[in-house]
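Enquirer: Got a predicted structure plus its sequence, pasted below:
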Amino acid sequence: MPSGLMALLDDVAGIAKMAAASVDDVGAAAGKAATKATGVVIDDAAVTPKYVTGLSPSRELPIIWKIAKGSLRNKLLLILPVALLLTSFAPWAITPILMLGGAYLCFEGAEKVMEVFGGGHGHDDTPVTDDPAHLEKSTVAGAVRTDLILSAEIMAIALADVAHQHLATQAGVLIVVGLGMTVVVYGAVALIVKMDDIGLHMVEKPSRLSQSIGRGLVKGMTVVMSSLSVIGTAAMLWVGGGILLHGSHTLGLAWPAEPVEHLAHAVAGALGPVGGVAGWLTTAVISAILGLIVGAVIALVMHQIARLKPGKAAH
């Protein structure tokens, strides 16, 4: 009997060790996958604040919370099951789907660049209505739709990095990445949109230091909000182009991924201490240029198709 108990305890200890190792594997894989998805996260954090710009300050945080909940539903109830089905029954489809998402990001980024020069679709995602409740509902719905694309990219990047793991590990990684990225993105968004209110609160304090910091925050937020649009566009092009580069290489195309990789290595080797950063920047810039070219081509084709629709021919 004691020997049977000891054997049982050994089995329990073994299972516990396996579970702990599995948790460690999930954590390590999730961290690695999340790092690769950083560009899309930057894009997500840069895009989202526009949805609460101009709305009542008292409703900013509640709206961000609603968008965050919609983002979690996107990741965990829609994207996660589809991703696991794909990796189980059609793993070959992951890279093409990821590249389609990358092409969409390139398209959106190119449209924004074209708008600056008078082209692009010129649409405004902000709904026009006098009813605050309807405006809030429409704003949240629009933000959640945009989040669906970006969340799909984040989850697909994470999935591609752990596609060789067991299904349970894949699910764990996607859950950790989905939760973590949602907290990071919408926590950052909440901080960004409330920074001016924090500054105004600090201005009212008796401390001169607090007042100075508060005034700096209020003035600085104007620059931050205008910069977010530029950062978001650059991130779209960089991430989208990078996904296309990596995807084409995964599908067996040596060009242009390998020449870009060789150039980045050459730059990194030539610049010594700052070589790592310079090599990364080289890849990022080339990815953004590729993304702009691909996105512009897609945008021009879409515009031509739109002109061929009935009622558009006269434009």
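Expert: Okay, I see it.

Enquirer: C-alpha from now on. contacts and neighbour counts both.
Expert: Fine.

Enquirer: How many neighbouring residues does residue 312 have?
Expert: 11 (other CA atoms under 10 Å).

Enquirer: next one: residue 223
Expert: Residue 223 has 10 nearby residues by other CA under 10 Å.

Enquirer: Same check on residue 188?
Expert: Residue 188 has 15 nearby residues by other CA under 10 Å.

Enquirer: you'd agree it is up against residue 46?
Expert: No: in this structure residue 188 lies outside contact range of residue 46 using CA atoms under 8 Å: 9.4 Å.

Enquirer: Helices of the chain, start to end?
Expert: Under the criterion DSSP state H, the chain contains helices at 2-36, 38-47, 57-73, 80-89, 94-116, 132-161, 167-203, 208-250, 257-270, 275-308.

Enquirer: what separates the last one from the chain centre, distance-wise?
Expert: Offset of helix 275-308 from its chain centre (CA atoms, centre = their mean, to the nearest Å): 17 Å.

Enquirer: do the longest one as well
Expert: Taking CA atoms, centre = their mean, one finds the center of helix 208-250 at 12 Å from the center of the full chain.

Enquirer: and the comparison structure, right after this:
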Amino acid sequence: MAGGLVALFDDVALIARAAAASIDDVGAAAGKASIKAAGVVVDDTAVTPQYVQGISAEREIPIIRRIAKGSLRNKLLVILPVILLLSEFLPWLLTPILMVGGAYLCYEGAEKVWHRLKGHSAAHGSAEEHPPDEDSLVRGAVRTDLILSAEIMVISLNEVAEESFWSRLAILVVVGVLITVLVYGVVALIVKMDDAGLRLSRSDKKGVAGLGRGLVKGMPKLLTALTVIGTAAMLWVGGHILLVGSDELGLHAVYGLVHHLEEAAHEATGALGGVVGWLVNTVASAIVGLVVGALVVLVLSLTLHRRKAGAQAH
């Protein structure tokens, strides 16, 4: 009896050690996959703050919380099941689906550029007279997040493609939760930094008060800069998705040209080659994104938007 009990304890200990090793493996793989997707995470962080511009201070965190919940649903309930099933049964469909999402990002970025060129001041005045509708803001943010989250999850999936199905599932769940907490935690800190600055500015200590005043003065400029960066990020990520996807589908010309320019810049700039090559690729991707996005905006303006305007006139 005692021997059987000892054997049972040995088996339990062995299972526990195996489980701990598996958890360690999942954590390591999730960390590796998250680092690989870091570029898109930065884009996601830059894009999101623009959705709470013009919103009262007390509503900023609730809106970010709603967007974060939508992002988590995107990753775990929509994207994760789809990409796991597709990777098992129809892996060739992942690239075209991702390219459709990339085209949508290009459209979003190009539309923002178009509205700014048409006249930012008029749009700004209108926004002050009519405060943004929170539900519409959240829906728009979650739609954009769907594309960026899909890119993050597909990049992560590619990093763990050799793992078993259940390991991939566990790793991608960890990645989805980790990145969502990271992105929206940073966004919340950014948008509330002016409130923190206001509190610090009331301090009796001159240095602390000066820091607080600096934060209060600097935050509007930071948010404006993040809006610009977010728009550029949409064009960059969308264009890059289209470039890589077209190459994977056998259309090598544009991707080959960009890759050639990147390699030439890398070789011509010596120690700074890596940075300069990356900048060339980024700018080229953004240009591709702007061109594709502008074409989508033009087509929609001549068709869907014109039809809507005609229906409203009647």
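Expert: Structure's in. What do you need? Model, not experiment: these values are computed from the prediction.

Enquirer: Include distance to residue 124 of the first structure when you put the helices of the first structure into TSV, please.
Expert: As requested, the helices of the first structure are exported to TSV (distance: least, CA to CA, whole Å):
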stretch	distance to residue 124 of the first structure
helix 2-36	30
helix 38-47	13
helix 57-73	19
helix 80-89	30
helix 94-116	11
helix 132-161	11
helix 167-203	20
helix 208-250	14
helix 257-270	35
helix 275-308	17
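
Enquirer: neighbours around residue 300 of the second structure, how many?
Expert: Residue 300 of the second structure: 14 surrounding residues under other CA under 10 Å.

Enquirer: Aligned to it, what sits in the first structure?
Expert: Under the alignment (TM-score structural alignment), residue 300 of the second structure pairs with residue 302 in the first structure.

Enquirer: What separation is there between that match and residue 211 of the first structure?
Expert: Per CA to CA, to the nearest Å, residue 302 of the first structure is found 51 Å from residue 211 of the first structure.

Enquirer: Now check residue 232 of the first structure against the second structure: what is it aligned to?
Expert: So, by TM-score structural alignment, residue 232 of the first structure is matched to residue 230.

Enquirer: which residues touch residue 262 of the first structure?
Expert: Contact analysis of residue 262 of the first structure by CA atoms under 8 Å, 6 or more residues apart in numbering lists nothing.

Enquirer: just residue 201 of the second structure next, same as before
Expert: Residues counted as contacts of residue 201 of the second structure (CA under 8 Å, 6+ apart) are 208-213.

Enquirer: Give the equivalent position in the first structure for it.
Expert: Per TM-score structural alignment, residue 201 of the second structure is aligned with residue 203.

Enquirer: Which residue comes closest to residue 284 of the second structure once chain neighbours are left out?
Expert: residue 258 (6.6 Å; CA to CA, 6 or more residues apart in numbering).

Enquirer: which residue in the first structure lines up with the one you found?
Expert: With TM-score structural alignment as the criterion, residue 258 of the second structure pairs with residue 260.

Enquirer: my read: that match touches residue 285, true?
Expert: No: under the criterion of CA under 8 Å, residue 260 of the first structure is not in contact with residue 285, lying 10.3 Å apart.
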